[in-house]
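Novice: Prediction below, plus the sequence it came from.
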Amino acid sequence: MKLSNKEWKQKLSEEQFKILREASTERPFTGKYNMHFEDGTYKCAGCNTPLFASETKFDSSCGWPSFDEAIEGSIEYKQDRTLGMLRTEILCTNCGGHLGHVFDDGPTATGKRYCVNSLSLNFNSNP
C-alpha cells in the first residue's frame, strides 16, 4: 500500500502520522491498548492489516501494548540504530507503517516482546 505523505496526513490523525510514518513513539502508559485485554485482533491503524491475536498479548509493565508473537507474514523487521542503541524495528508488511520494536526478553515460550504503540493499532472484537 503506497500513499503519499499528503494522503497519509488526510487518513491518519496527527499523532498517528508521527508514529506510523515518522517512527515516533507515544509516551508510555498513555495508549488505549496498553491494558486492553479483550478477545479479538489488533490491526494496523494505517491499512487494517491483522497484526496480533489477542491471545498473544501480555502485560509487560513497560507502558506499551506487548505481544509475544505476530500473525505470520504481517511484520517486517528492520535494524534500528537510532538513539545510540541497536534494536529491531517492526513495520507493517502491507503499508510499511512503524509499529514499535521487538525484543528478546519476553516471558513466554517465544522469548519475544513485541512492544507496540497503541496509536499504530486498531482493534476488532471476536464475535
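Specialist: That came in fine, so what should we check first? Numbers count the residues shown, from 1 in each chain.
Novice: from here on, contacts and neighbour counts on C-alpha atoms
Specialist: Noted.
Novice: in this protein, which helix has the most residues?
Specialist: Here the longest helix in the chain is taken by residue count, with DSSP state H as the criterion, and it is helix 14-22.
Novice: for that one, packing partners?
Specialist: strand 98-103 (3 or more C-alpha pairs under 8 Å, 6 or more residues apart in numbering; DSSP states H and E).
Novice: what angle separates the strand it packs on from helix 14-22?
Specialist: Direction vectors for strand 98-103 and helix 14-22, defined by axes from the mean of the first three to the mean of the last three C-alpha atoms, to 10 degrees, enclose an angle of 60 degrees.
Novice: Check it against this one:
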Amino acid sequence: MKDFAKSIRKIRSDKGYSQDYVAMKLNISTSSYSKIERGQTDPSLSRMKQIAEVLEFDLGEVLMEKPALTIGNTQELNSNEAYGFVMRKEFEESLRLILDLQLKIAQLAEKLEQGG
C-alpha cells in the first residue's frame, strides 16, 4: 500500500488540496487521513474508492501502476509485508475490480490485434 499512499499524496498535492480538506470530504480526522498517506494505515477498498472520488482519479489506473503478482507466484512476496485481515465483501469487490480490469485489457488487446 506504500505505492497507493505515495500516489494519493502526489495527486492531492498536484490538485492543491490540503489533507484537512480531503479528510473533511471523507468524514474522517486529518490524522487518520495523514496515516493513510504515510502508509501507516492500509485503507479498505471502499475507502480507496472514496479517496479516488474526492481526488478525482481512476482507482484502477493507480492500482495497476505496480506489476501485479499472479496467483501462486508467492516467491516474490516480501515475507515481512503484512496483508492484514480482509472481509469477504472487500475480497469480492477486489476480485470484481480485477476481473473488470482483465476484461478491459483483453478488449484493448483484441482491438490492437485487429488494427485499432
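Specialist: The structure has been received and is ready for your questions. Just so it is clear, the structure is predicted and the values come from calculations on it, not from any experiment.
Novice: Got a TM-score for the pair?
Specialist: Counting by TM-score structural alignment, normalised by the length of the second structure, the TM-score of this superposition works out to 0.26. Behind it: 52 aligned residues with a C-alpha RMSD of 4.4 Å.
Novice: related to what we said a few turns ago, packing partners for the next helix or strand after the longest helix of the first structure?
Specialist: From helix 14-22 of the first structure onward toward the C-terminus, using DSSP states H and E, the following helix or strand is strand 40-44. If contacts are counted by 3+ C-alpha pairs under 8 Å, 6+ apart, strand 40-44 of the first structure sits against strand 50-53, strand 121-125.
Novice: Which of those strands sits closest to Glu14 of the first structure?
Specialist: Distances from Glu14 of the first structure to each of these were compared using C-alpha to C-alpha; the shortest belongs to strand 121-125, at 14.5 Å.
Novice: quick one: buried residues of the closest one?
Specialist: Of the residues in strand 121-125 of the first structure, Leu121, Asn122, Phe123 count as buried by neighbour count, 16 or more other C-alpha atoms under 10 Å.
Novice: Counting neighbours, what do you get for Ile90 of the first structure?
Specialist: The tally of other residues near Ile90 of the first structure (other C-alpha atoms under 10 Å) stands at 23.
Novice: In this structure it contacts Val102, no?
Specialist: Yes. Using C-alpha atoms under 8 Å, Ile90 of the first structure makes contact with Val102 at a distance of 6.6 Å.
Novice: quick revisit: adding distance to His98 of the first structure, write the helices and strands packed on strand 40-44 of the first structure out as a markdown table.
Specialist: A markdown table is the format used below for those (distance: least, C-alpha to C-alpha, whole Å):
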| stretch | distance to His98 of the first structure |
| --- | --- |
| strand 50-53 | 12 |
| strand 121-125 | 11 |
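Novice: one step back: so which bits of the longest helix of the first structure are buried?
Specialist: Buried residues in helix 14-22 of the first structure, counted by 16+ other C-alpha under 10 Å: Glu15, Gln16, Phe17, Lys18, Ile19, Leu20, Arg21.
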